[in-house]
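Visitor: Below are the sequence and a predicted model for it; my questions follow.
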Amino acid sequence: MVSAQDILRKEIIKKDSNDIFSQAVNLFDTTDAIIVTDHDKYQGMLLKRSLMEPTITLQTKLHTLLTHPPKLTPTTSLEEIACAMVENNIYTLPVLDKDTLLGIVTADDVIKKLTEQTLGMQPIKTVMCTTPLSVSPEETIGKVLHMFRQQHIQYLPIVDHTTVVGAITLSTLVKNILRGPSKIEGRDNFESEKRQKLDLPVKTIMQEQPLLLSPETSIKDVHSKMHQFELPGVLIGKENHLHGIVTHKEFLVPFAGFGKEETIAIQFHHRNSKVQGFDKEQAVELLRAEFLKNYEKFLVVGYLHVSLEQHKEIKQGLFRVVCEMKLSGKPGVFYATQEGYGPQQAMRNSYLAIEHQINKTKKT
């Protein structure tokens, strides 16, 4: 059985936890994740998407941006790795032997191994997301940045009416917004220049004529193209009309065990661990028992993404928590942002808002 030790990458990029943002940003030209250490002891990871946080400055210390993804062992199976990546929406994971960092495993390496199996020859239409988000070429970069933050995406098609005219990646946003062509180093100038860029239309930085593959292309061949061109996703369609999109998540879900016992995969944002009182197992039990079990037949198959953010206000010993939920299934995508005191109340308020949307959809 193939496990983490068989696809381990020992060449890793590391930074010290006390380094500042300006010392790390250029490293993301060649990686999606950086290992952060304190005196060579593993502390966590800095993900490229963390650079989208609105409060970040050139002087931000890396330890304030840390993500703590699941830790793999050398014997973790490919299926378990796929499950951990999908559930946490993190596609580079550390491999440790007790407290010793051995290296990392990336989604590309997992997918390459998994698609050597029979499923790799099936058409990509069997796993692609058929309800992709998109924006017009005139949409502002600021709005696109907001979508990347809120929807936790890395690849977005640009559509003019019904025609695909471009695409934009998280890497492009990082390059153009956080660094761009200027050499300005002052904090005030950095913030001013960043604000100016956010008002520009996305067509000024989008990739024109993005790769668009047929829905009949095999899963293995689509991933091969994605890897060849170093893309975070691939658009699927015909004659410049978008049919769907595939990213690391869509490749991994069939191998992660979803669809066998549960039809809806639950994903939690990496920052949820910072919310007081949040327990992942309890959250899964709550969401499945009180919410998802009622809509599995309606949704058929899909994902529920949950993101929690804790605020300073306290009531009866519980912090105010804002919960963002995104539920995708065959009928479409449903969004809700609600708040409550404590993570359980915030999640309940959000899924009740989504239930209202689902019931309205059923009536139409």
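Guide: Received it, and whenever you're ready, just let me know what you need.
Visitor: contacts and neighbour counts: CA atoms only from here.
Guide: OK.
Visitor: Helices of this structure, residue ranges please.
Guide: 78-88, 107-114, 141-151, 170-173, 187-198, 219-228, 248-252, 280-290, 296-299, 343-363 (DSSP state H).
Visitor: List just the one of those helices that sits closest to Thr204.
Guide: Between Thr204 and these, the shortest gap by Cα to Cα is with helix 141-151, which sits at 8.8 Å.
Visitor: could you give the angle of the closest one to helix 187-198?
Guide: Interaxial angle, helix 141-151 versus helix 187-198 (axes from the mean of the first three to the mean of the last three Cα atoms, to 10 degrees): 90 degrees.
Visitor: need the helices of the chain in TSV with distance to Pro123, can you?
Guide: Converted to TSV, those look like this (distance: least, Cα to Cα, whole Å):
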stretch	distance to Pro123
helix 78-88	20
helix 107-114	15
helix 141-151	26
helix 170-173	27
helix 187-198	38
helix 219-228	6
helix 248-252	12
helix 280-290	31
helix 296-299	22
helix 343-363	30
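Visitor: try it against this one:
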Amino acid sequence: MSSPIPSVEEYMRREAYFIDVEDTLSRVVGIFRETGIPIVIVLSNSQNYLGVITDRIVLRSMLNIDAVKAKNVVMKVPTVNISDSIAKAARIMLENTVKGLPVSGHDDRIVGIITVDDIGRAAEKLYPSLKIREIMTRDPITISADSTIGKALVLMRENGISRLPVVENNRLVGLVTIRDIIDKVLQPKTRATRGEVAGEKIRSLGYKVSDIMTKSVVQASPEEELSTVVKKMIKNDVSCLVIVSHNRVSGIITRTDILEIVTSLEERGKPPIHIQVSFKIEDISPAEKSEIIKISEKYVSKLGKALGNGHLLLHFKEHKEKHGETHLIHCRAVLRTDKVNFTGVGEAWSASQAARVALDKIERQLLVVKELAEKYPYSEEILKRWIAEF
């Protein structure tokens, strides 16, 4: 694509909501409920930018919103300038796992925000004919309606995902998300221990997924265009669509997938595979970060042309599980190029080792595809189509 990358100014929204560092979370919750925006900007006593509070932090926390102050949960997220490209904004959102960023003007004062939905609107115009099958996550992990909520939680944790399509006799019947589990299971339990629950049903992890799942799931076909899918997401206020083909779940597409495709615009003229790393880890040393980059570069170099052109995204987070003072690290690696689209998950007691495990799983998937292609060279086109649909 040779057209210039749009600027943040073209798609940002001029409204922004500010709170003081001493304000309580109850005020933040009120703003989120009234406006539907994903971030609130936190200012210091001297009115300087400190960071943001996200709807995700507040909605998923089990804190007392009337007592906890903004300064206790503020995230230090970079701002983008109105002259920056939307590709840069998308990259920063991915790296910081946020759905919105503050936007500064030419005098560095904050003049608005840009959200993942705004990036989606840009993607509509940038990729008017892109088919969803080209960017969706194929063959997503699913769960049966009569499985326990506890099993759903384990699957999410093991695979580094936050949602599961629910199936019955191979047909889609619902969707369960980490937010469903927190809102309908974990938070009511916490409130009950504080004596705050009156007449609220308390569910346990032994309940069935069907007890808490969303039954009305927004769907799409693999042949639908990105522009249509973005419109569906915004209209229905959902962060993902389940892709259904021939009455079975064949994929899933999320706002993160859209951010990734827009981020790739920034890589024009750069090496064939762009490596991007994001961390949700409190303490990680520069040496460990450097080691992860080296491992990733060596991996890309080893596989060479077999990968095609695209990007490798590694996202790290730490579990509560500890060995001494060391947290168990989870790595989700996504390799998305013009030739392949694979995901690998790894867990280890160091981020670099978790990366090795995740990348090794992707390499094994690549080898399977290569072996099939060599065994049945006459069916290369059928193989590609099968992978796209599977």
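Guide: Received it, and whenever you're ready, just let me know what you need. All values derive from a computational prediction rather than experimental measurement.
Visitor: returning to that earlier point: out of the helices of structure 1, which is closest to Phe258 of structure 1?
Guide: Comparison of the helices of structure 1 against Phe258 of structure 1 by Cα to Cα identifies helix 78-88 as nearest, at 8.1 Å.
Visitor: now the angle from the closest one to helix 107-114?
Guide: In terms of direction (the same axes, to 10 degrees), helix 78-88 of structure 1 departs from helix 107-114 by 140 degrees.
Visitor: now for helix 78-88 of structure 1, which elements pack on it?
Guide: Helices and strands touching helix 78-88 of structure 1, as assessed by 3 or more Cα pairs under 8 Å, 6 or more residues apart in numbering; DSSP states H and E, comprise helix 107-114, helix 248-252, strand 264-268.
Visitor: Same list, those, but as TSV with distance to Thr100 of structure 1 and mean neighbour count please.
Guide: TSV is the format used below for the helices and strands packed on helix 78-88 of structure 1 (distance: least, Cα to Cα, whole Å; neighbours: other Cα atoms under 10 Å):
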stretch	distance to Thr100 of structure 1	mean neighbour count
helix 107-114	22	20
helix 248-252	27	23
strand 264-268	26	22
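Visitor: Please identify which of the ones you listed is closest to Thr169 of structure 1.
Guide: Proximity of the helices and strands packed on helix 78-88 of structure 1 to Thr169 of structure 1 was assessed by Cα to Cα; the nearest stretch is helix 248-252, lying at 13.5 Å.
Visitor: what range in structure 2 matches that closest one?
Guide: Under TM-score structural alignment, the alignment places helix 248-252 of structure 1 onto residues 255-259 of structure 2.
Visitor: compared with structure 1, how much does that stretch deviate?
Guide: Once fitted to structure 1, stretch 255-259 of structure 2 is off its aligned match by 2.1 Å on average (mean Cα distance after the TM-score superposition for structure 1).
Visitor: Off-centre distance for that stretch?
Guide: Distance of stretch 255-259 of structure 2 from the chain centroid (Cα atoms, centre = their mean, to the nearest Å) equals 7 Å.
Visitor: can you check stretch 66-84 of structure 1 too?
Guide: Between the mean C-alpha point of stretch 66-84 of structure 1 and the mean C-alpha point of its chain there is a distance of 16 Å (Cα atoms, centre = their mean).
Visitor: again with stretch 221-237 of structure 1
Guide: The mean C-alpha position of stretch 221-237 of structure 1 is separated from the chain mean by 17 Å, Cα atoms, centre = their mean.
Visitor: Ok, stretch 19-32 of structure 2 next?
Guide: Between the centre of stretch 19-32 of structure 2 and the centre of its chain there are 25 Å (Cα atoms, centre = their mean).
Visitor: Much appreciated, bye for now.
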